[in-house]
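> I need the structure of the sequence given here:
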Amino acid sequence: MTAIETPIPVRSPLPQGLAGQTAVILGGSSGIGLAAGAMLASLGARVVLTGRDKARLDAAVEHARAAGPGAEVLGVAADVTDDAALEETFERAGTVDHVLLTAGGFAGTQPITEVTRDAARGTFDGRLWPALAAARTAVPRMNPGGSITLTSGNLVVRPRPGMTVLSAVGGIETLTRALAVDLAPRRMRANTVRYGMIDTPLARGVLSAGADRAGDEAMAEAGLQTPLGRFGTADEAASAVLFLMANPYMTGEILTIDGGQDF
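Predicted structure coming up:
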């Protein structure tokens, strides 16, 4: 690990301070990643979005460009579980200031007595390894003061029946603190946002709610059971990411955005 003698750079901790910086969003074609990309572009950041679906990625790039006219937005079709694709993504991105990893799916529920090694490995390979691989690939290309932001869920603190394997991926939070220590000599940072249920395509898939009016009504009805009476929006979730990217004195933190769902 390369150590830097000078302290971490001091800059504005407000999101506007992200103007001119480069952010790579791994999983930026929908949901929270898409919202974060549009917000960053609106602030004048250079944004690199990745996603597996080329058509959806192209639409995400156009959405971000519309949010930030004049901002440079690049789309790279890539699967974050593919090490070669990660290398290509960061090669095309060049020098990087911030990385957000939102990619990951819902593996479904399964009693512990039915969990197989292959199913568990698939979940870990799809959630934990991409975080390690992204850090390994990004750090040599990152500027001092840069950050890596990972994502977790409130299953870590409120496990539910049949979700033992998915809850175990809460190791992301332990990894975050280890990365913060490992990256500090380089004057880089690592944080995680722990989300509750956010109204995204992934969440709608989990709740079998479509993108139509009936889906909106189903999400609204389900959201009434939460402390604040609704699920969070992708923009509300993404604003937490921008806070962590912008504030140069935040590292090793787990920031919860769940509207009190883990009460």
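
> going forward, measure contacts between C-alpha atoms and count neighbours the same way
Noted.

> helix or strand right after the strand or helix carrying H63?
H63 is part of helix 54-67, with elements assigned from DSSP states H and E. Under the assignment DSSP H and E, the closest C-terminal helix or strand after helix 54-67 is strand 73-77.

> hmm, back to that, tell me which residues of the helix holding H63 come out buried.
Neighbour counts over helix 54-67 (16 or more other Cα atoms under 10 Å) mark L57, D58, A60, V61, H63, A64, R65, A67 as buried.

> and for stretch 196-213?
Under the neighbour-count criterion of 16+ other Cα under 10 Å, stretch 196-213 has G196, M197, I198, D199, T200, P201, L202, A203, R204, A209, G210 buried.

> let me see the ranges of the strands in this protein.
Assigned by DSSP state E, the strands in the chain fall at 22-26, 46-51, 73-77, 96-101, 142-153, 189-195, 254-257.

> next up, for comparison:
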Amino acid sequence: MTNSIQKVAVITGASQGIGAALVEAYRKSGFAVVANSRSIAPSTEPDHVTVAGDISDPAVARAVIETAVREFGRVDTLVNNAGIFIAKPFTEYTDEDYRAAIGVNLTSFFTTTQLAVDQMLRQGGGGHVVQVTTSLVDHANSSVPSVLASLTKGGLQSATKSLAIELATRGVRVNAISPGIISTPMHAPETHAAMASLHPVGRMGTIDDVVDGVLFLENAPFVTGEVLHVDGGQSAGH
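Below you'll find the model as predicted:
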């Protein structure tokens, strides 16, 4: 167990892409980290513990928070990074699509955040919760049909503001990051030019852009209830 001064971050969806980069960034910032994803590998590094499993399962969410408390004694930051994006015309969504989006994007937020905030309040020293949403919530695009993303990630943005106000006098801040299209291996190189053109700045975002946004919120003690758009101007217009 670490000493009581070291802060502890819990990061979901942490095996690759933005999540893996967030793990590295928080560790470089001196945090111990508990990382989760369905297939995350065990860690042998100090101050870094992994918990494999589907975070939409409440039992997994509980195991993640309990692991943080057991191994490190506390939870200071929760980054709800796990999420799925299904782009289909509205009438083509299936019941399976709906259940998957609700489970990963909403149920995991509800269960994991409730457990983490309860721990933060019992510690009495404050805390920070961050959701990763999508710029499409604020800037719908007919070429990217995404009602399930708007339904679930839009719900997260509203919940961010409500929870931030509920906890404002209790030392726990709640914020969200709303990215544009981020250059990750899930986007084939031949699609990059078209995706870049969707952003007023003329390029896709990078993983580092999102990580920088999360770290800004982490280190901004007077900021709560904020939805920070890291989207190359998408949400502002075209």
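
> would you reformat the strands of the first structure as a markdown table and include distance to V115 of the first structure?
As requested, those are exported to a markdown table (distance: least, Cα to Cα, whole Å):
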| stretch | distance to V115 of the first structure |
| --- | --- |
| strand 22-26 | 28 |
| strand 46-51 | 29 |
| strand 73-77 | 32 |
| strand 96-101 | 26 |
| strand 142-153 | 20 |
| strand 189-195 | 25 |
| strand 254-257 | 28 |
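
> can you lay out those as JSON lines showing distance to A107 of the first structure and mean neighbour count?
Compiled in JSON lines, the strands of the first structure are given as follows (distance: least, Cα to Cα, whole Å; neighbours: other Cα atoms under 10 Å):
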{"stretch": "strand 22-26", "distance to A107 of the first structure": "19", "mean neighbour count": "27"}
{"stretch": "strand 46-51", "distance to A107 of the first structure": "19", "mean neighbour count": "27"}
{"stretch": "strand 73-77", "distance to A107 of the first structure": "23", "mean neighbour count": "22"}
{"stretch": "strand 96-101", "distance to A107 of the first structure": "18", "mean neighbour count": "25"}
{"stretch": "strand 142-153", "distance to A107 of the first structure": "13", "mean neighbour count": "24"}
{"stretch": "strand 189-195", "distance to A107 of the first structure": "17", "mean neighbour count": "26"}
{"stretch": "strand 254-257", "distance to A107 of the first structure": "22", "mean neighbour count": "20"}
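
> and of those, who's closest to P159 of the first structure?
strand 142-153 (10.0 Å; Cα to Cα).

> tilt between the longest helix seen in the first structure and strand 189-195?
Identified as the longest helix of the first structure according to DSSP state H is helix 117-138. Helix 117-138 of the first structure runs at 140 degrees relative to strand 189-195, counting by axes from the mean of the first three to the mean of the last three Cα atoms, to 10 degrees.

> what does the helix holding H63 of the first structure contact?
The contact list for helix 54-67 of the first structure, computed with Cα atoms under 8 Å, 6 or more residues apart in numbering, reads 28-30, 34, 37-39, 41-42, 49-51, 71-77.

> try it again at 6 Å.
S29, G37, A38, S42, G51, A77 (Cα atoms under 6 Å, 6 or more residues apart in numbering).

> next, the contact list for the spatially most central residue of the second structure, please.
The residue lying closest to the centre of the second structure (Cα atoms, centre = their mean) is N81, at 2.4 Å. By Cα under 6 Å, 6+ apart, the residues touching N81 of the second structure are T12, G13, V132.

> ok, the counterpart of A78 of the first structure in the second structure - how many residues close by?
Under the alignment (TM-score structural alignment), A78 of the first structure pairs with G53 in the second structure. Using other Cα atoms under 10 Å, G53 of the second structure has 17 other residues around it.

> and what of A220 of the second structure?
10.

> distance of the aligned residue in the first structure for it from P227 of the first structure?
Under the alignment (TM-score structural alignment), A220 of the second structure pairs with N247 in the first structure. Separation of N247 of the first structure from P227 of the first structure (Cα to Cα, to the nearest Å): 29 Å.

> swap in D53 of the first structure?
Distance from D53 of the first structure to P227 of the first structure, by Cα to Cα: 35 Å.

> what span of the second structure lines up against stretch 32-52 of the first structure?
The aligned range for stretch 32-52 of the first structure is 18-38, by TM-score structural alignment.

> for the matching stretch, how far is the first residue from the last?
15 Å.

> which of the residues in it are buried?
18-27, 31-38.

> just stretch 153-173 of the first structure next, same as before
Buried positions in stretch 153-173 of the first structure, judged by neighbour count with 16+ other Cα under 10 Å: 153-156, 162-170, 172-173.

> okay, and which of the buried residues of stretch 196-213 of the first structure map to helices?
Reading helices off these with DSSP H, I get P201, L202, A203, R204.
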